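K.L.:
Let's see this in three dimensions:
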Amino acid sequence: MTAAENMETGREGARSVRAWDPLVRLLHWTLVTAILLNAVVLEEESRIHEYVGWIALGVVVTRMAWGLIGSKPARLRSFLPNPRAALRHGAELLRGEKTVHLSHNPIGALMVWNLWACIGGLAATGYMMGTIQFFGMEWVEELHEAIFGWLIASIVLHLGGVLLDALLSGDTPGAPMTRGRRRIPDGARVE
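P.N.:
Purely as a prediction, here's the structure:
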């Protein structure tokens, strides 16, 4: 390992590799901002709430499109949802095995697809509430609220997973999504 790599990682015996490209990071933080705005700042029935919801959906669609042509860690095929792989990964974590994933780990992959599905469900039910056919229908509003509740619970689990990953890898929490690089301890298995 070079002196520059040691300085960059801040740890002896670790190297830093590129993980998330700038577009993935921009889309991630734009989605975070949109969710925060609609959850905390904006009035639920305001026009701007609707616009921010459409922006969130646009971010997810753009991210999925980038997943077809973007960098290798950003490719959708790098983190297809696989419950069996997620269970295997969980068992590896319990055994103390450390595999570093340049993309999402198998549990994180399930979470990403879950979060994207929540945004799609919120957009669909939000749209429905504004149509003549579904306007004022209580079940649509309740479904919208239930999806939002699931989204918030999922975000809390996601943040817990980020903290656990940082603890196990020795990396700074959220560093790959802020600086675009991931620390890899020497000898760690990389996928």
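
K.L.:
going forward, measure contacts and count neighbours with C-alpha atoms only.
P.N.:
Noted.

K.L.:
Going by length in residues, pull out the top helix of this structure.
P.N.:
Under DSSP state H, the helix in the chain containing the largest number of residues is helix 138-169.

K.L.:
which element is the spatially most central residue of the chain on?
P.N.:
Averaging the C-alpha coordinates of the chain gives a centre point, and the residue nearest to it by C-alpha atoms, centre = their mean is Val112 (4.8 Å). In this structure, Val112 sits in helix 106-129 according to DSSP states H and E.

K.L.:
Second chain to compare with the first, below:
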Amino acid sequence: MNPNLSNSSTQSAPTVLVWDLLVRIFHWSLVGFFSLSYVTGDSGSQVHILSGYTIAGLLGFRLVWGIIGTQHARFSDFVSHPGTILQYLQSIVSGTARRYLGHNPAGGIMILLLLSGLTVTVFTGTMLAGFEGQGPLASSPILQLDEHWIEEVHEVTASILVFAVLLHVSGVIFSSRMHQENLVKAMITGRKKQQEKDHD
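P.N.:
Okay, here's the model as predicted:
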């Protein structure tokens, strides 16, 4: 097949709304507030604490929207069996990976890892605020745990999250090149090209 014809058909493919407005607002808000939390982490300032609480609210919303939201926002749409994830990774290596309208299996597990890591980071951060007499855990029995250990978990998890974000961005760039579509733009507009062989 002529690659120019393939590129032309990709460019002219009709678009369909994949990411609803709330998913897009959540995504870019999370990018902003996680970045703010990370750069203010050493200061322990009110900005850092408030950005952490905002992330907690965003995570709460995403949990609910992952259950009752639109098709590609739901966990049921992108949470895959480990075997499916492995098969997808193997198909990437062999160059036969299918294109997904929503998250592909590798992207889906990355989303779960990011959300889980953020939950741990926010919870341990709330505990650290509690040790200082602030926040909803200020008088909680859970504060009997060792503060130094909680701080270590908080910092290590945040660092792992940065690495995971870099992997996520690398995956987005790779998929964009492989399927000849700007996935960053898709998360701004909400729309992606629809092709006959897409996995819904």
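
K.L.:
if we can go back for a sec, list the buried residues in the longest helix of the first structure.
P.N.:
Going by neighbour count (16 or more other C-alpha atoms under 10 Å), the buried part of helix 138-169 of the first structure is 140-141, 144, 147-148, 151-152, 154-155, 158, 161-163, 165-166, 169.

K.L.:
Quick check: which helices or strands does the helix holding Val112 of the first structure pack against?
P.N.:
Here helix 106-129 of the first structure is seen to pack against helix 47-69, helix 83-94, helix 138-169 when contacts are counted using 3 or more C-alpha pairs under 8 Å, 6 or more residues apart in numbering; DSSP states H and E.

K.L.:
Can you name the residues in contact with the shortest one?
P.N.:
Around helix 83-94 of the first structure, the neighbours that count as contacts under C-alpha atoms under 8 Å, 6 or more residues apart in numbering are 98, 105-107, 110.

K.L.:
quick check: angle from that helix to helix 138-169?
P.N.:
Per axes from the mean of the first three to the mean of the last three C-alpha atoms, to 10 degrees, the angle that helix 83-94 of the first structure makes with helix 138-169 is 40 degrees.

K.L.:
re earlier: would you quantify the distance from the residue nearest to the centre of the first structure to Phe148 of the first structure?
P.N.:
15 Å (C-alpha to C-alpha, to the nearest Å).

K.L.:
And Leu36 of the first structure, by the same measure?
P.N.:
Shown here: Leu36 of the first structure relative to Phe148 of the first structure, a distance of 12 Å by C-alpha to C-alpha.

K.L.:
do the same with Asp186 of the first structure
P.N.:
If you go by C-alpha to C-alpha, the gap between Asp186 of the first structure and Phe148 of the first structure works out to 41 Å.

K.L.:
Let me know the secondary structure of the residue of the first structure positioned farthest from its centre.
P.N.:
Centroid-distance maximum for the first structure: Ile132 at 34.0 Å, with C-alpha atoms, centre = their mean. For Ile132 of the first structure, the assignment made with DSSP: H, G, I helix; E, B strand; the rest coil gives coil.

K.L.:
Need the counterpart of Val184 of the second structure in the first structure.
P.N.:
Under the alignment (TM-score structural alignment), Val184 of the second structure maps onto Gly174 of the first structure.

K.L.:
again but with Ala158 of the second structure, I slipped
P.N.:
Matched across to the first structure, Ala158 of the second structure falls on Phe148, judged by TM-score structural alignment.

K.L.:
Against Leu115 of the first structure, how distant is its match?
P.N.:
When Phe148 of the first structure is compared with Leu115 of the first structure (using C-alpha to C-alpha), they lie 10 Å apart.

K.L.:
What of Arg63 of the first structure?
P.N.:
For Arg63 of the first structure, the distance to Leu115 of the first structure (C-alpha to C-alpha) stands at 12 Å.

K.L.:
ditto for Pro173 of the first structure
P.N.:
Relative to Leu115 of the first structure, Pro173 of the first structure is positioned 19 Å away (C-alpha to C-alpha).

K.L.:
likewise Met129 of the first structure?
P.N.:
Going from Met129 of the first structure to Leu115 of the first structure by C-alpha to C-alpha gives 21 Å.

K.L.:
Equivalent analysis for Arg11 of the first structure, please.
P.N.:
33 Å.

K.L.:
the more surrounded of those two?
P.N.:
Just comparing Arg11 of the first structure and Leu115: by other C-alpha atoms under 10 Å the higher neighbour count belongs to Leu115, 19 against 15.

K.L.:
from what I can see the more buried one touches Leu151, true?
P.N.:
Yes - with contacts defined as C-alpha atoms under 8 Å, Leu115 of the first structure counts as touching Leu151 at a distance of 6.4 Å.

K.L.:
Outside of stretch 178-187 of the first structure itself, which residues are in contact with it?
P.N.:
The list of residues contacting stretch 178-187 of the first structure from outside it, by C-alpha under 8 Å, 6+ apart, reads 9, 13-22, 25, 100, 102, 169-171, 175-176, 190.

K.L.:
Right, I'll call it a day here.
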